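Engineer: Sharing a sequence plus its predicted fold:
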Amino acid sequence: MNDTILCIGAVLWDVIGRSPRHMRLGNDVPGRITRIPGGVAMNIAMTLRRFGLQAELLTAIGRDAEGDELVAACTRMGMGTGHVYRSEDLPTDVYMAVEGANGLIAAIADAHSLEEAGDKILRPLTDGSLGSADAPYPGLIALDGNLTEELLGQIAQSPAFAAADLRIAPASPGKAERLLPLLRAPRATLYVNLEEAGLICAETFEDSAAAARAMQKRGAARVLVTDGSRPATAAGPDGLVTATPPEVLVTRVTGAGDTFMAAHIAAELGGATGAAALDRALQAAAAHISGGAAG
């Protein structure tokens, strides 16, 4: 199981309305509406599977029809669901977004069930199923900022996570500050965009390199900062590298950051480091944005 990447966080239904037109607030335009499995943890797991890696989900999913359908979809895609917390009284979570040719117009993430489930989703890491405080899980864990700040704080202090290679995503700018308890975790890598880095540092940055340096000064051991179509930066003990994403036609934006993170993890597990790993992650995110496959 240590070869398996644990993906902890939101697994839900993505309801996405997309239009090929530029949109403004209040527009009513033709387009397509899709319903697909999503959520930060799910998006990361899907990309890891496309790279041939094993992913185990730790999340909360309701015991409703939507939840049964979602678990079945995860299983078909080859993800481990044996440790998912299935709630009798909490509904399956949903994310809803509207996208136009000019990017994301608006979104609402209803992850209340994940938040209310709290540390129940982490039981396999403390009860001996996957690990415990005395024998912590030694593998890679992808952690989603959709968890509550209280729970993220518990994770930062928990001996059950002391041996893990933690890879952390904020989920959205609105939840970026939840990651503050994990900012100084010595075995953590944070994946943020420029806006999220600014919120975490309470500053405004001109570019990803400045944001990465500022996060390091605040204690981050490793950090990757993206900035849309502008250069992205990876910073860690071995220094700082910057690369520019490929130019592509934007057809979707939801899940791009999750794809970037998963592709970077896959690149590093495949032996790539520094600029090479960053470039592969940017290539995968560009493929996702343009409507192609990440792997």
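Structural biologist: Alright, I've got the coordinates.

Engineer: Going by C-alpha atoms from here, please, whenever you check contacts or count neighbours.
Structural biologist: Noted.

Engineer: and residue 122, which of the three is it?
Structural biologist: With DSSP: H, G, I helix; E, B strand; the rest coil as the basis, the three-state label of residue 122 is helix.

Engineer: structure B:
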Amino acid sequence: MTKPDILCIGSVLWDVIGRAPAVMRLGSDVPGRITRLPGGVALNIAMTLRRFGLSVGLLSAVGKDAEGAELVAACARMGLITDHLYLSEDLPTDRYMAIEGANGLISAIADAHSLEAAGEKILRPLADGSLGSPEAPFAGAMALDGNLTEALLAGIAASPLFARADLRVAPASPGKAERLLPLLRHSRATLYVNLEEAGLLAKESFADAPTAAAGLLARGAARVLVTDGGRESAEGRAGAGVIAARPREVLVTRVTGAGDTFMAAHVVADLAGLPREAALARALEVAADYVSGEIGS
């Protein structure tokens, strides 16, 4: 069995996305396109990592239903390692639904209840010797997403199974940002958040990404990356300060998955040893390509 370069832990589900070329508001009823694609924060990150040549393992919960079988098969076709997924007899495969207009994301609902219900069962391969054990924990990068419950994330923060991991953490959505609080001061964690999520974590409103990055460092974070759409993004490290860069202007054709793509591209650049300025610039470039539709979903 192939040992992955990186593990992606969290939501693996179906994205149902409705996109319209019109500016939309509450109550809009317009023509557009509806697509169903493999998605979820962990899977979006995994797909981008795989495109850059990394071997990627998935830890998540998928139902033993027709949608689940189809999803696992789609992941395998993309070259992702699905051997360690928790396949549930009684939980359905999770789903995410979003509406996007010319003015960006209008609304979204994430149904990740099966992942939440499965809880620590998805982590069994890290303890049973498949990927690691308490005596010999997995040593490498792990991407975690905020669709995991706060209790599970708190357990991860203290668990010996993660003692040697390079943790890369994303909240999944502003509504789940506060779930990351147990990992805010973790010495091996890098947090990837947008400006709103940074404010929720810090319980303070920030004017821009560099200020938000500095604010999270002041609250004990070891390393953070803060994005703000088309405005400046920032990377901050404890003891090394904050750097910032602005993404290039592009025509926005999609937004769902952009933050996950940014995170994955930064992880790849970082693991390749690029200097922090180059890694941030590379991540912004890949995210801009994604938002403009220049790279595939």
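Structural biologist: Yep, that arrived. Remember, it's a predicted structure, so these values are computed and weren't measured experimentally.

Engineer: Tell me the counterpart of residue 285 of structure 1 in structure 2.
Structural biologist: In structure 2, residue 285 of structure 1 lines up with residue 287, judged by TM-score structural alignment.

Engineer: Let me know the helix or strand that that match is in.
Structural biologist: helix 276-292 (DSSP states H and E).

Engineer: swap in residue 190 of structure 1?
Structural biologist: Here residue 190 of structure 1 sits within strand 188-193, counting by DSSP H and E.

Engineer: one step back: what separates the match of residue 285 of structure 1 from residue 263 of structure 2, distance-wise?
Structural biologist: To residue 263 of structure 2, residue 287 of structure 2 is 9 Å away according to C-alpha to C-alpha, to the nearest Å.

Engineer: same deal with residue 172 of structure 2?
Structural biologist: Residue 172 of structure 2 is 11 Å from residue 263 of structure 2, by C-alpha to C-alpha.

Engineer: So between these two, which is more surrounded?
Structural biologist: residue 263 (29 against 26; other C-alpha atoms under 10 Å).

Engineer: Could I get the full set of helices for the stretch 151-297 of structure 2?
Structural biologist: Using DSSP state H, counting those that start in this stretch, the helices of the stretch 151-297 of structure 2 run over 195-202, 209-218, 258-271, 276-292.

Engineer: How about the stretch 1-150 of structure 1?
Structural biologist: 40-50, 65-76, 112-117, 149-157.

Engineer: most neighbours per residue, which of these?
Structural biologist: Burial of the helices of the stretch 1-150 of structure 1 is given as mean neighbour count (mean count of other C-alpha atoms under 10 Å); helix 40-50 ranks first at a mean of 26.

Engineer: And that helix against structure 2, how far off on average?
Structural biologist: On superposition with structure 2, the mean distance recorded for helix 40-50 of structure 1 (mean C-alpha distance after the TM-score superposition for structure 1) is 0.4 Å.

Engineer: That helix maps to which residues in structure 2?
Structural biologist: The alignment of helix 40-50 of structure 1 onto structure 2 (TM-score structural alignment) covers residues 41-51.

Engineer: contact partners of that stretch?
Structural biologist: Applying C-alpha atoms under 8 Å, 6 or more residues apart in numbering, the external contacts of stretch 41-51 of structure 2 come out as 8-13, 38, 55-58, 78-80, 143-145, 172, 257, 260-261, 263-265, 268.

Engineer: Inside strands: which ones of those residues?
Structural biologist: Judged by DSSP state E, strands contain the following of these: 8-9, 13, 38, 56-58, 143-145.

Engineer: and which of those is nearest residue 22 of structure 2?
Structural biologist: Set against residue 22 of structure 2, the nearest of these by C-alpha to C-alpha is residue 38 (25.0 Å).

Engineer: ok, now which ones touch the closest one?
Structural biologist: Taking C-alpha under 8 Å, 6+ apart, we find residue 38 of structure 2 in contact with 12-15, 44, 71, 74-75.

Engineer: try 6 Å this time
Structural biologist: For residue 38 of structure 2, the contact set (C-alpha atoms under 6 Å, 6 or more residues apart in numbering) comprises 14-15.
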